[in-house]
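Novice: please work out how this folds:
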Amino acid sequence: MPWRHSATLVGALMLGSGAAAEPPAATPYVELIGRLENLHDYQSTNDPDDVLGHGWMTARLHVSRVLSGQRLARVITVRYFGHTHIRDGRKMRWKLRRGDDGTYLICVPPGSVGVQCP
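Specialist: As a prediction, the model looks like this:
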């Protein structure tokens, strides 16, 4: 019965014709599934007391699916903090926070060293 679908659509349009709904609050956080491609860019913290040698690394993140947050381009630039590069090529779940310069920062689990995100 095609008319049932039409009636539902008209009803939905009529309900939506009232006051404009406010857009959802923008959040700087995005959760997604994607694959990392390291750029082998390493900026050391040069901390003489750091035995492992932590630093900042840059990578491309190939986005497969956004789970929450704003939509992203298929490939974005990300930075993360650690003592070695994250393994390339595996699809993993990521939580990111948008930096002031447009680069996304990879968040770490609570209690870890790096960019903390709620």
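Novice: okay, CA-based contacts and neighbour counts for the rest of this
Specialist: Noted.
Novice: ok, longest strand in this protein?
Specialist: In the chain, assigned by DSSP state E, the strand with the most residues is strand 29-44.
Novice: what residues does the next helix or strand after that one touch?
Specialist: Toward the C-terminus, strand 29-44 is succeeded by strand 55-68 as the next helix or strand (DSSP states H and E). By CA atoms under 8 Å, 6 or more residues apart in numbering, the residues outside strand 55-68 that reach it are 30-45, 72-83, 85.
Novice: among these, name the buried ones.
Specialist: 30-38, 42, 77-83, 85 (16 or more other CA atoms under 10 Å).
Novice: so which other helices or strands are in contact with the one helix or strand residue 81 maps to?
Specialist: Using DSSP H and E, the element containing residue 81 is strand 75-82. If you count contacts as 3 or more CA pairs under 8 Å, 6 or more residues apart in numbering; DSSP states H and E, strand 75-82 packs onto strand 55-68, strand 104-108.
Novice: please generate a structure for the following sequence too, so the two can be compared:
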Amino acid sequence: MKPRPHRLVAPALAIALSTMPSATAAQDAPIGYGCGDLVAIGRARSLDYTPVDSEDDMLGHGWITAKLKIRKVLRGHAAAPTVPVRYFAHADLRDDRDFLFVIAKDEAGRNVVRTARPIEDAVDQRLAARCG
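Specialist: As a prediction, this is how the structure comes out:
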């Protein structure tokens, strides 16, 4: 009797999956932030997209400007309940869900999103004990 290919693939697939690094381990790590960063929960409404000109970029990454409506400040200080931000991505952040944002200032003084995690993913995570 000839072995069926799927019976050979299943054990190999199980071994490969069991030896891969866990995405859960990365998500379990505390969320880092800088001492001057703003850490807040809120929603971003995208306003504008500026593409980055690169022949190697197949997804169309670019800088997206947005308005962040802050629901709760966890660390740092927000100048207003709504702050302008920019982030580097190939798609807009969803504007119908809350995210945990870590926002830093760039050299020009603009608010740049360093981290944006859906709040469902961030609820079980904790911020790093200290800024750094």
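Novice: ok, then the element right after the biggest helix by length in the second structure?
Specialist: Criterion DSSP state H: the longest helix present in the second structure is helix 5-19. The helix or strand immediately downstream of helix 5-19 of the second structure is helix 23-28, counting by DSSP H and E.
Novice: what range in the first structure does that following helix sit on?
Specialist: Under TM-score structural alignment, helix 23-28 of the second structure corresponds to no residues of the first structure.
Novice: so what's the gap between that helix and the chain middle?
Specialist: 13 Å (CA atoms, centre = their mean, to the nearest Å).
Novice: surely residue 61 of the second structure touches residue 92?
Specialist: No: the pair residue 61 of the second structure / residue 92 is not scored as a contact, 10.5 Å apart, by CA atoms under 8 Å.
Novice: for the longest strand of the first structure, name the packing helices and strands.
Specialist: strand 55-68, strand 91-98.
Novice: now the ones you listed in a markdown table, with mean neighbour count and distance to residue 13 of the first structure?
Specialist: Below are those laid out as a markdown table (neighbours: other CA atoms under 10 Å; distance: least, CA to CA, whole Å):
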| stretch | mean neighbour count | distance to residue 13 of the first structure |
| --- | --- | --- |
| strand 55-68 | 18 | 26 |
| strand 91-98 | 18 | 35 |
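Novice: any chance of those in a markdown table with distance to residue 2 of the first structure as columns?
Specialist: A markdown table is the format used below for those (distance: least, CA to CA, whole Å):
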| stretch | distance to residue 2 of the first structure |
| --- | --- |
| strand 55-68 | 33 |
| strand 91-98 | 41 |
